[in-house]
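Engineer: give me a model of this one.
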Amino acid sequence: DFVEAASLGCRFATAYRAVRTQGRVREGEWVAVHGCGGVGLSAIMIARALGARTVAVDVEPETLTLARSLGADMLVDARGGLDVPMAVRDGTGGGAHVSLDALGSRVTCRNSIACLRKRGRHVQVGLMVADDRTPPIAMDQVIARELEILGSHGLPADAYGSLMAMIEAGRLRPRDLVHRTVTLEQGVETLVAMGRTSPRGVVVIEP
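Structural biologist: Below you'll find the predicted structure:
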């Protein structure tokens, strides 16, 4: 199936490595995901499949609703100056065990680290570019709370076997991430519109 195959693009494989290999997510842990685009929503699905409880953090209510449909246990609307780390710590009873910055900004990186409980693991999966490439990190808190700061980028070829096994077993359903399909002609309009606003979920251009 073309659409299902397309849903297994870079975003899903990237999220898989970030959650399972780098984040070492275990059953019963709390996983916070900051930024619920394609990578973030994939991370929520994967963390849930591994038995974790998940927190979706985003600024778009419709995106948070989509995250809920994919299994997010807790939603945090980051608009309006909300203290995101405090909201995550309160909702999880002390903070996330693992937190992913799936967007890649100074704000989401800071919030991801700050929402962790002691000995928590921050995974930086969103690319940091331009003005966001050198975010300030409170190293005093990293040391005092023995936090881990991990990077994650892509998925090695030899790791695809375990990912495909979870899909074959029905534990992961990447097609559920597809919000809509468009024609090749509509794809041009969709790409232009992404300069103004991000689409919800994954959009597949079907030839």
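Engineer: every contact and neighbour count from this point should use C-alpha atoms.
Structural biologist: Fine.
Engineer: start to end distance for stretch 60-75?
Structural biologist: 11 Å (C-alpha to C-alpha, to the nearest Å).
Engineer: got it, and stretch 88-105?
Structural biologist: Separation of the first and last residues of stretch 88-105 by C-alpha to C-alpha is 18 Å.
Engineer: list the contacts of that stretch.
Structural biologist: 18, 23, 25, 29-37, 39-40, 55, 74, 76, 108-109, 112-113, 115-117, 119-129, 132-133, 135 (C-alpha atoms under 8 Å, 6 or more residues apart in numbering).
Engineer: can I get the buried part of these as one PyMOL selection?
Structural biologist: Provided next is the PyMOL selection string for whichever of the contacts of stretch 88-105 are buried by 16 or more other C-alpha atoms under 10 Å:
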select buried, resi 18+23+25+29+30+31+32+33+34+35+36+37+39+40+55+74+76+108+109+112+113+115+116+117+119+120+121+122+123+124+125+126+128
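Engineer: from the contacts of stretch 88-105, which ones fall inside helices?
Structural biologist: The helices, defined by DSSP state H, take in 39-40, 108-109, 112-113 from these.
Engineer: residues in contact with the most centrally placed residue in the chain?
Structural biologist: In the chain, the C-alpha nearest the mean C-alpha coordinate belongs to G40, at 2.2 Å (C-alpha atoms, centre = their mean). Counting by C-alpha under 8 Å, 6+ apart, G40 touches 15, 33-34, 102-103.
Engineer: one more sequence to fold, the one below, so I can look at both together:
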Amino acid sequence: MKAVVFQGEGRLEIRDYPDPVPGPDEVVIRIKASGMCGSDLHHLHGPIRTGSELVIEGHEPCGVVEIVGDAVRPSEAKVGDRVMVHHYDGCRTCQYCRSGWTQYCPNARIVYGGLNGDGGHADFMKVPAHTLIKLPDSLSFKTGAAISCGTGTAFAAIKRVDLSADETVAVFGQGPVGLSVTLLAKAFGARVIAVDVEPSRLDMAKQFGADHVVDSREQDPVEAIRELTRRGEGADKTVECSAIPAVRRQAIQAARPWGTACMVGVFGKIDLDSEELIHLHKTVLGSLTFSKNQQEDCAQFVAERGLDVESLFTDEFRLAEAEKAYELFDQRKIGKGVFIFD
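Structural biologist: Sure, this is the predicted structure:
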């Protein structure tokens, strides 16, 4: 099979690998769609990797079960099942593994597609059967790929802030995760204010249901959000998806007294003002990825409401185009890309 590996310092290669053979409790998936994620670029530009350090990239896999191991029960997986992957494994016995938060396993954590396990930028992917989540029949493989990372992350963040239909939420950053927050928050019934600096992203936010959009190059987003909210106090909830320190500060400032600001964009520092946090009784919390149960819940939520998650993807590529795809992605010449397989 063909597969994409990142060698570090901006270099990638398409390599030939033997088709995987499942162990007793494993399955092999024929990949149908594998999404590109902004976090891929951290791996792409990381230190040089060689030998056993190299893994197949792609942590947004979706496809069809091709082979099942001898010990896999039919209730877990059958040949032909349409599936997503919760792209983590662990010891399977600690409190995190048992609760579906396998990515926090302190004993034997595996992250498929970028850290220490082979991912979905390949014709086939081998994973433990317990990592599979059935893809609802009404959802496309591309939608399943999105839910397997960015859209699932957005769903978990909305759950984390306990968003209600009578609330206003301001979403800072309208990349794939932020757009997913906008789309899902509207489906939850909330009033949504979308903030970004790119007109094209703000246009997409409108298409995804944002009630108001704020171009933060043209106006102060904190003041704009206050003007759009009751008594000029700010949004009930804010969700920050850019990881830019200044924007994180704005997300906290734009929350009303007793409001909640959720930090989703990863890496970098968060600057907390004691007056904002203590005097105004604000809550600042973080949300990283999602549990296996939340991934399944997200897929059902999207299916039941007929949400157009697939529109998050702006560009499709074949695996042979991986070098070109990541060059364009790295230069921000495309939005969210996905590799499509026959």
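Engineer: ok so, going back, corresponding residue for the residue nearest to the centre of structure 1 in structure 2?
Structural biologist: Matched by TM-score structural alignment, G40 of structure 1 corresponds to G178 in structure 2.
Engineer: what about that match, distance to G265 of structure 2?
Structural biologist: To G265 of structure 2, G178 of structure 2 is 9 Å away according to C-alpha to C-alpha.
Engineer: cool, M125 of structure 2 as well?
Structural biologist: Distance from M125 of structure 2 to G265 of structure 2, by C-alpha to C-alpha: 28 Å.
Engineer: same thing with I334 of structure 2?
Structural biologist: Distance, I334 of structure 2 to G265 of structure 2, by C-alpha to C-alpha: 19 Å.
Engineer: swap in L202 of structure 2?
Structural biologist: Taking C-alpha to C-alpha, one finds L202 of structure 2 at 18 Å from G265 of structure 2.
Engineer: can you map out the strands along structure 1?
Structural biologist: 30-34, 53-58, 74-77, 96-101, 116-124, 148-151, 178-182, 202-205 (DSSP state E).
Engineer: residues in structure 2 matched by the third one, start to end?
Structural biologist: Residues 212-215 of structure 2 are matched to strand 74-77 of structure 1 when aligned by TM-score structural alignment.
Engineer: spit out the contact partners of the aligned partner of T108 of structure 1 in structure 2.
Structural biologist: Alignment note: T108 of structure 1 maps to V247 in structure 2; criterion TM-score structural alignment. By C-alpha under 8 Å, 6+ apart, V247 of structure 2 lies in contact with 172, 240.
Engineer: could you give the separation of stretch 328-338 of structure 2 from the chain centroid?
Structural biologist: With C-alpha atoms, centre = their mean, to the nearest Å as the basis, stretch 328-338 of structure 2 stands 16 Å off its chain's centre.
Engineer: got the contact list for it?
Structural biologist: 33-37, 41, 142, 175-176, 312-317, 325.
Engineer: for ChimeraX, write a command that selects the buried ones of the residues you listed.
Structural biologist: Selection of buried members from those for ChimeraX, criterion 16+ other C-alpha under 10 Å:
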select :33,34,35,36,37,41,142,175,176,312,313,316,317,325
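Engineer: and the gap between Y160 of structure 1 and E168 of structure 1?
Structural biologist: On the measure of C-alpha to C-alpha, Y160 of structure 1 and E168 of structure 1 end up 12 Å apart.
Engineer: what touches both of those two?
Structural biologist: The overlap between the contact sets of Y160 of structure 1 and E168 (C-alpha under 8 Å, 6+ apart) is empty.
Engineer: so what's the spatially closest residue to A78 of structure 1 that is not a sequence neighbour up against?
Structural biologist: Take A78 of structure 1 and drop its neighbours on the chain: the residue closest to it by C-alpha to C-alpha, 6 or more residues apart in numbering is V59, 5.0 Å away. Taking C-alpha under 8 Å, 6+ apart, we find V59 of structure 1 in contact with 77-79.
Engineer: from these, which single one is nearest L50 of structure 1?
Structural biologist: Closest approach between the contacts of V59 of structure 1 and L50 of structure 1, by C-alpha to C-alpha: D77, at 24.5 Å.
Engineer: thinking again about what came up before, of the contacts of V59 of structure 1, which ones are shared with structure 2?
Structural biologist: By both residues aligned by TM-score structural alignment, their matches' C-alpha atoms under 8 Å, the contacts of V59 of structure 1 still in contact after alignment to structure 2 are 77-79.
Engineer: no further questions, thank you.
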